[in-house]
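Asks: How does the following fold in three dimensions:
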Amino acid sequence: MKPSEIVRALETLLAIRQPAFLWGAPGVGKSQVVAQVAAAHGLELLDVRAVLLDPVDLRGLPRIGEDGASVWCTPSFLPRQGRGILFLDELNAAPPLVQAACYQLILDRRLGEYELPDGWTVFAAGNRESDRAVTHRMPSALANRMVHLDFDPDLDDWLAWAANHGIEPRLQAFLRFRPTLLHAFDPKRAEKAFPSPRSWEFVSRILTARPDRRTLLVLLRGAVGEGAAAECIAFLNAFDELPHPDAVLADPSGIAIPEDPAVVYAMCESVARTASSDSMPSLATLAARLPVEFGVLLMRNAARQEPGIVHTDAFAGWACANSDVLV
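Replies: Okay, here's the model as predicted:
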């Protein structure tokens, strides 16, 4: 399931307080999606890393009560009131005894004498066993207590998120050009760094620091691996060497069209960000000169940037001229 589908599923389960477990490869954004659901509904998010717990950490410590009987002092991190999501991250990486301690909390909403408040729902997440991450096989008794959702990264969902979270626009353009690099994780290879939605967010932050070119290459290799880093830097270099969008729009019928598809793609991304009703005639002229697939790309991205351009005469004329490829 792609992230937007996961969100809808979690919102449905949230309404009935049904526990769920998100399965996904490292770095795909499982915890971010849970945080997104909590924020959208104004809920507190309590993120508990199960892998860091011992069984006694959940049950708490005993003390002698006034009547001489032992009473369990439940841990302070468990909620006592309000509404929220109790998120047990990396649950299947926790030792079996810790997972066993979660049985009653997940199904019965209790843990010894502790009771989870009515306004709280339990969600959990972890890596798949096939990812060769640190995991323990989840006991069937625990697995049967939750709805299981498989998390798959999706470029359109990631781009929608990136546009609202300050991700470097050139990096968004690169991943539109090379969508398979959004998440390229091979558990059979012993790579320390690999492309993932999480590591591309690292790259965006690195780019905002504006390191020199040599340092940038080293850092990107350390974030997304050597191959992805080399492709990304080549694209960024092509993007930076393009004529300014204003120069392109000033002479759309005469500007030289690059031969390298990656550079043409970068040009389309760069110019599309200037989209407006005033620039639409120049955009349509440039789109008509590009190979048809790049013309469609330019106009699609321009319409995404400024939806109102679809009502202009220039856009209507371009659409009519390319109606055979727009059907």
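Asks: going forward, measure contacts and count neighbours with C-alpha atoms only.
Replies: Noted.
Asks: hey, where'd the strands end up in the stretch 51-200 of the chain?
Replies: Ranges of strands in the stretch 51-200 of the chain, per DSSP state E, counting those that start in this stretch, are 61-64, 70-73, 83-89, 110-111, 114-115, 119-126, 147-150.
Asks: what's next to the third one, contact-wise?
Replies: With C-alpha atoms under 8 Å, 6 or more residues apart in numbering as the test, strand 83-89 has contacts from 31, 34, 38, 43-51, 117-126.
Asks: got the buried residues for that strand?
Replies: Within strand 83-89, the residues scored as buried using 16 or more other C-alpha atoms under 10 Å are 83, 84, 85, 86, 87, 88, 89.
Asks: ok, those residues vs residue 103, which is closest?
Replies: Among the buried residues of strand 83-89, residue 88 lies closest to residue 103 (C-alpha to C-alpha), at 12.1 Å.
Asks: Now the closest one. Nearest residue, chain neighbours left out?
Replies: In space, and not counting its chain neighbours, residue 88 is closest to residue 124: 4.5 Å by C-alpha to C-alpha, 6 or more residues apart in numbering.
Asks: Quick one: residues contacting that neighbour.
Replies: Counting by C-alpha under 8 Å, 6+ apart, residue 124 touches 19, 20, 21, 22, 87, 88, 89, 90, 91.
Asks: The last one reaches residue 126, doesn't it?
Replies: Read that as residue 91. Yes: counting by C-alpha atoms under 8 Å, residue 91 does reach residue 126; the two are 5.9 Å apart.
Asks: out of the two, which sits in the more crowded spot?
Replies: residue 91 (27 against 23; other C-alpha atoms under 10 Å).
Asks: I have a second one here; can you model it like the first so I can compare?
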Amino acid sequence: MNFKETLQSVELILAARDVPLLVGDTGIGKTALASDVAKKNDWSLLVIDGNLLKEGEIGGLPTITTYTRLNAAGKSVKETTTTYAIHHTLRAIDEEIANQRTVLLFIDEINRCEHAVQQELMNLILNKEINGYHLHPDVRIIAAMNPSDSYDYETVNMDLAQQNRFVWLYMEPDYAQWLDWAETAGIEPEVREFIATFPDYLNQHHEDDIHATPRSYERISKAYKIYKEKNKPFPNPYFLMSSAVM
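Replies: As a prediction, this is how the structure comes out:
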């Protein structure tokens, strides 16, 4: 599906209170789509990057606290219990909810994290709970991942039961829609003209080399804009390489 079709599908899935899973190459616009959904609905967008998490980080590190209870003899005795500190993003969710905001939680790279981290994220995504912390009902979730077989880096596959809990949406680049978006987003005319002339370059993969993605052309546009404003010569290879960088 292209960006527009995926966006419409995500809105329907969220309205049904299910969890969409966006599958698409890096730089194709998964994060931008989540941002658009949040803006359209006036929701607060918070992001968790699974690739950056370590085991126990999202679930919270265990801490020991002391409490007092009455024993069988009616005497006060002290006991200890284990509680878990929550991740800073979960705290940010609670703060937004306290301010009467609906939260869109975007969880990216769910297949590029350690297996233990993935299990923690699955509890949060599918069960809305982790180590005693419960997500508020006003939290919507979008998950995202890159195709498991598209890159050389290691990925962690979900089991069939977990896969069945998501609504899978496969995103593909659409140069015509990208050009419409690029005009409203202020992408430099020369960059738009290049893609209009060579649409295959919008999302071009090279084995054993860097490759271009829609996000690449946002960066080259920013650099080219500065180049024109500075009116200062730069080596031409800079722009050629920049357009190919992920």
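Asks: circling back to that earlier point, can I have the buried ones of the contacts of strand 83-89 of the first structure as a PyMOL selection?
Replies: This is how PyMOL selects the buried members of these, with burial counted by 16+ other C-alpha under 10 Å:
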select buried, resi 31+34+38+43+44+45+46+47+48+49+50+51+117+120+121+122+123+124+125+126
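Asks: how far away is the nearest residue in space to residue 154 of the second structure that is not next to it in sequence from residue 91 of the second structure?
Replies: Spatial nearest neighbour of residue 154 of the second structure, chain neighbours left out: residue 112 (6.8 Å); criterion: C-alpha to C-alpha, 6+ apart. Residue 112 of the second structure sits 24 Å away from residue 91 of the second structure, going by C-alpha to C-alpha, to the nearest Å.
Asks: I figured residue 138 of the second structure hits residue 98, correct?
Replies: No: in this structure, residue 138 of the second structure is not within contact of residue 98 by C-alpha under 8 Å, at 10.8 Å.
Asks: what residue is smack in the middle of the second structure?
Replies: residue 108 (3.1 Å; C-alpha atoms, centre = their mean).
Asks: measure the aligned partner of residue 150 of the second structure in the first structure to residue 26 of the first structure for me?
Replies: Residue pairing (TM-score structural alignment): residue 150 of the second structure is matched to residue 131 of the first structure. For residue 131 of the first structure, the distance to residue 26 of the first structure equals 8 Å [C-alpha to C-alpha].
Asks: again, but for residue 224 of the first structure
Replies: 13 Å.
Asks: Neighbour count for the two, which is higher?
Replies: residue 224 (29 against 19).
Asks: what's near enough to touch the corresponding residue of the second structure for the more buried one?
Replies: In the second structure, residue 224 of the first structure lines up with residue 243, judged by TM-score structural alignment. Residue 243 of the second structure makes contact with 212, 216, 217, 219, 220 under the criterion C-alpha under 8 Å, 6+ apart.
Asks: do the same with residue 54 of the second structure
Replies: Listed by C-alpha under 8 Å, 6+ apart, the contact set of residue 54 of the second structure reads 113, 114, 117.
Asks: Show me the helices in the stretch 151-300 of the first structure, by range?
Replies: Using DSSP state H, counting those that start in this stretch, the helices of the stretch 151-300 of the first structure run over 155-163, 169-177, 197-208, 213-224, 226-240, 245-250, 261-272, 280-289, 292-305.
Asks: hang on, the earlier thing: scan the contacts of residue 243 of the second structure and report the most crowded one.
Replies: residue 217 (27 neighbours).
Asks: quick one: the closest residue to that one other than its chain neighbours and residue 32 of the second structure, what's the gap?
Replies: Closest residue to residue 217 of the second structure apart from its sequence neighbours, by C-alpha to C-alpha, 6+ apart: residue 243 at 5.8 Å. Note on residue 243 of the second structure: its distance to residue 32 of the second structure, by C-alpha to C-alpha, is 19 Å.
Asks: With residue 179 of the second structure instead?
Replies: Using C-alpha to C-alpha, residue 179 of the second structure is found at 15 Å from residue 32 of the second structure.
Asks: Tell me which of the two has more neighbours.
Replies: Per other C-alpha under 10 Å, whichever of residue 179 of the second structure and residue 32 has more neighbours is residue 179, with 18 against 13.
Asks: My guess is the more buried one contacts residue 192. True?
Replies: Yes: with contact defined as C-alpha under 8 Å, residue 179 of the second structure reaches residue 192; the gap is 6.3 Å.
Asks: one step back: dump the contacts of residue 243 of the second structure to CSV, plus distance to residue 122 of the second structure.
Replies: Below are the contacts of residue 243 of the second structure laid out as CSV (distance: C-alpha to C-alpha, whole Å):
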residue, distance to residue 122 of the second structure
212, 31
216, 31
217, 33
219, 33
220, 36
